[in-house]
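*Asks:* One predicted model, sequence on top.
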Amino acid sequence: MKAAGTAVIGGGIVGTACALALRRAGEDVLLIDPRRDPPPASFGNAGHIAVEQVEPLASPAALASAPLRLFGLGGALDFRLADAAAWAPWVSRYVAASTAQRAAKGRAALGGLLSGALPAWRRLAASIDRPDVLMEQGHLVVWETSDAARRGLAAWRAADIGSARLANLDDAGLRRVARQVKTPLVGGVRFEGTAQVTAPGEVLRLLGEAFEAEGGRRLVAGVERLASTGRGVQAVLDGGERVAAGRILVASGVGSGALMRSLGHVAPVIAERGYHLEGDAGGWSDLPPVVFEDRSLILTRFGERLRAASFVEFCREASPPDPMKWARLRRHLDDLGIVLHGEVRQWSGARPTLPDYLPAIGRSRRADNLYYAFGHQHLGLTLAATTGEITARLMAGEPVDLAPFDIDRFASGRDRTTRIRA
């Protein structure tokens, strides 16, 4: 049996940020990292610090627009038919969460988290002596048709974008993007107050190195389940060996659901998979991230590499990737006249998403030593640094109001009304 003061289950960006924050708080921390192949969303995301994404994706507007965004109709949203048994119960909960009242609660909850996201990233980047990994140059959204521009601009002007700022993309800015593509662009907006990282995989590596340099320990292993031991739990590794820890934090993305359910928690997290293609940037300018909103496509330059990312695919985490998604990405790039040079790598990975599009952060009521931080959907990278700080405060016994993120909100299928002070 292995022992630790605190065990963090999950080596992605959220788990690693939490492990580092806990180690710096003086904890003896063992990070249990399954080292999955292909790497998870912490590696393959668009690198965007999306503080403007305050509007929850569980809302009447998002629900109403879903049919028009289906993959079969040319959109980015797909439900793998073979995996219907996995996503159908999730969809039922999502529909129930997509009311105006619950969307308003979700907006307030996400807004509170996102307000601290970029300051937390500045602190985290400075603390590893690499402030350069955070690039605060905003991002661009462009449209290819007048109707899309009209609807998109109206939607963004009406949306809560938190601490970000929105401005029309002037003619010079639009021409700068238009020179990179062969499809005419009719309009765009610039977001200020958002950011990107130099490369998600590099940032994850740097945080892991900082954790180990400060005395944190890493165990490369999978966790099969959590086992009750009196009023606490132990982590049972693949193969049966156990990890006994004073406290255990579950932060393992999509895999967190099965671990929490092994103790009787209702944890309806789904694999919401994204895809990317990445190659040498070639002649692509050193632009901030550019969203081609008509195509639900984001292009991000990481040094000499250019990454094209898209798709929201609901499936089982273990299901094989769908080659049609990469083919669609290639068609988008061909249509735009964008060429990825050199070795072109393709990737897919699952975002951990809960039905109300809020993360689960808190302390379990089923075991005295169990904590959790997972389900960050598209905002895992964005919220990693602030989640690490919040979790360290929570586990230090400080009062942290985490009522909107309590996992027990799913126990009855509706929002809890009890105010929780963790």
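*Replies:* Noted; the coordinates are in hand.

*Asks:* C-alpha from now on. contacts and neighbour counts both.
*Replies:* OK.

*Asks:* Now the terminal residues of stretch 15-34, how far apart.
*Replies:* One end of stretch 15-34 to the other measures 12 Å (Cα to Cα, to the nearest Å).

*Asks:* Give me the buried positions along that stretch.
*Replies:* 15-24, 27-34 (16 or more other Cα atoms under 10 Å).

*Asks:* do the same with stretch 129-144
*Replies:* Buried residues in stretch 129-144, defined by neighbour count with 16+ other Cα under 10 Å: 133-144.

*Asks:* end to end, how far does it reach?
*Replies:* Terminal-residue distance, stretch 129-144 (Cα to Cα): 41 Å.

*Asks:* Please enumerate the helices of the stretch 251-400 of the chain.
*Replies:* Taking DSSP state H, counting those that start in this stretch as the criterion, the stretch 251-400 of the chain carries its helices at 256-261, 323-336, 380-395.

*Asks:* right, and those helices - which one's nearest Arg231?
*Replies:* Distance to Arg231, taken as Cα to Cα, is lowest for helix 256-261 among those, at 15.2 Å.

*Asks:* Which parts of the stretch 51-200 of the chain are strands?
*Replies:* Remark: strands of the stretch 51-200 of the chain, listed N- to C-terminal, are 77-79, 134-135, 139-143, 165-168, 187-192, 195-197; assignment by DSSP state E, counting those that start in this stretch.

*Asks:* and the comparison structure, right after this:
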Amino acid sequence: MSDKKTIAIIGAGIVGVSAAVWLQRDGHDVILIDKAGPAEGTSHGNGGVLASCSIVPVTVPGLLGKAPRMLFSPSEPLFMKWGYFPKLVPWLTRYLSHAKAHEVDRIAAALTPIIGDSLNDHKALAEGTGAEKWLVPSDYLFLYRDRAHFEGDAFGWGIRRKHGFHWDELEGQALQDYDPVFSRDISFATRLADHGHITDPGRYVKDLAAHVEANGGRILRAEVEDVTRNAGKVNGVRAGGETISCDTTIVSAGVWSGPLAKRLGISVPLESERGYHLELVTPSAMPRSPVMVASGKFVATPMDGRIRLAGIVEFGGLDAPPSRAPFELLRKNARAALPGVTWKEEIEWMGHRPAPADSIPIIGEVPGISGAYMGFGHHHIGLTGGPKTGRLLAQMIAGRTPNTDTSVYAPARFAT
């Protein structure tokens, strides 16, 4: 292994904590720095699915034609805070430029090595940490009204097939036999094996962070203002009014990574895809496996004592409060998909997915600055891809060559 380093990791969500675990296993000293503490942001509120098959970006051909109708329909899972729209336009223009078949193919090829074996990546990460108890191997189902509805998604399923994903089909009574909890109006499903889910994502990441701390890592609750350098090499991070010495740093603060990245010469076109979840606490019945309900573009995941419904894309920046309409849509969609299920209470949450305009995460060393690395920008797949991202970063820092081509993720593509 390389010389022992002191590594400051900025951001204690799934990516930062995964990197910390793997770096400790390599013998390094790690410091996790987060303004709110481990798993207090997106890693707390995600859908909980290890969605290895989610390699198809939102920017598929035809999106430009569909988006206006979606924005003005209260039944569609796309929302906009219109006062934010002028600020969004430059990012949105770049984002929509990728809604082409060859771009989808390129993005899917980039995402597959990061998320395509997520269950095993999580098993390797969690082994011996005490967090294993939250990890459940499972199928992952996509639910459709009927076969014609499924065939309308043929483009995306073709991309998945090309990248090695296989599924079987459940239709009519076969779907009811698999899981009778869903409405009979849903008569067709694809079932993908070898997926999984986390029954409490927040606790899972907190337990991983506790393992890091128990093994000598430091966890600091502070906001990082800058990365300090000397002669082109990282020598510390400035946080909470003090400078914390380190040899190496990783920027893995999700959507809040943008300003720090810019200070390091990397100008990522990054926006918040505001995501919502609604938890149905103490439900009368649970889905057997996590599912994506295609008609509403939301997932329903069985968790510890609750069903978490997660989905919705809203553009509105980091500062605006949650909107009511997304919660109402999730509630309406839940009642339609799970008509016989009752629950005792609900928990609402809104958070921020880090969305780079090209839908490909930023992972790797910053050009021209020795010891500066980045790992953020995973859109909807942060939980799914966090463990592999953390392991890749640990390999890069140790000077080992990862077994996948990492050039497509390189921060250099956004160098100023």
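*Replies:* On my side now, so go ahead. Keep in mind that what you see is a predicted model, and the values were worked out from it rather than measured.

*Asks:* Mind telling me the TM-score for this superposition?
*Replies:* The TM-score (TM-score structural alignment, normalised by the length of structure 2) is 0.90; 407 aligned residues with a Cα RMSD of 2.5 Å.

*Asks:* ok, back up a step: any idea which of the helices of the stretch 251-400 of structure 1 is most buried?
*Replies:* Mean neighbour count (mean count of other Cα atoms under 10 Å) peaks for helix 380-395 among these, with a mean of 24.

*Asks:* Would you mind getting the average deviation of that one from structure 2?
*Replies:* With the two structures superposed, helix 380-395 of structure 1 lies on average 0.7 Å from its match in structure 2, counting by mean Cα distance after the TM-score superposition for structure 1.

*Asks:* Tell me the gap between that helix and the middle of its chain.
*Replies:* On the basis of Cα atoms, centre = their mean, to the nearest Å, helix 380-395 of structure 1 sits 13 Å off its chain's mean C-alpha point.

*Asks:* and for it, what span of structure 2 is it aligned with?
*Replies:* Helix 380-395 of structure 1 falls opposite residues 382-397 of structure 2 when the two are matched by TM-score structural alignment.

*Asks:* In structure 2, which residue sits furthest out from the middle?
*Replies:* For structure 2, the C-alpha lying farthest from the average C-alpha position belongs to Ala231; by Cα atoms, centre = their mean, that distance is 35.1 Å.

*Asks:* still on that earlier bit, tell me which of the strands of the stretch 51-200 of structure 1 lies nearest to Leu336 of structure 1.
*Replies:* Taking Cα to Cα as the criterion, Leu336 of structure 1 comes closest to strand 139-143 out of the strands of the stretch 51-200 of structure 1, the separation being 12.0 Å.

*Asks:* and the angle from that closest one to strand 187-192?
*Replies:* Relative orientation of strand 139-143 of structure 1 and strand 187-192, computed by axes from the mean of the first three to the mean of the last three Cα atoms, to 10 degrees: 170 degrees.

*Asks:* after superposition, how close is strand 139-143 of structure 1 to structure 2?
*Replies:* Average distance, strand 139-143 of structure 1 versus aligned residues of structure 2 after superposition (mean Cα distance after the TM-score superposition for structure 1): 1.5 Å.

*Asks:* what packs against that strand?
*Replies:* In terms of contacts (3 or more Cα pairs under 8 Å, 6 or more residues apart in numbering; DSSP states H and E), strand 139-143 of structure 1 is packed against strand 187-192, strand 290-292.

*Asks:* Pull the number of nearby residues for Gln101 of structure 1.
*Replies:* Residue neighbour count, defined by other Cα atoms under 10 Å, stands at 12 for Gln101 of structure 1.

*Asks:* Hmm, I typed the wrong one, I wanted Phe85 of structure 2.
*Replies:* Residue neighbour count, defined by other Cα under 10 Å, stands at 14 for Phe85 of structure 2.

*Asks:* What of Asp247 of structure 2?
*Replies:* Other residues within reach of Asp247 of structure 2, judged by other Cα under 10 Å, total 18.

*Asks:* That one is in contact with Lys5, isn't it?
*Replies:* Yes: under the criterion of Cα atoms under 8 Å, Asp247 of structure 2 lies in contact with Lys5, with a separation of 6.0 Å.

*Asks:* Could I get the helices of the stretch 251-400 of structure 1 in a markdown table, plus columns for distance to Asp356 of structure 1?
*Replies:* As requested, those are arranged in a markdown table below (distance: least, Cα to Cα, whole Å):
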| stretch | distance to Asp356 of structure 1 |
| --- | --- |
| helix 256-261 | 15 |
| helix 323-336 | 25 |
| helix 380-395 | 15 |
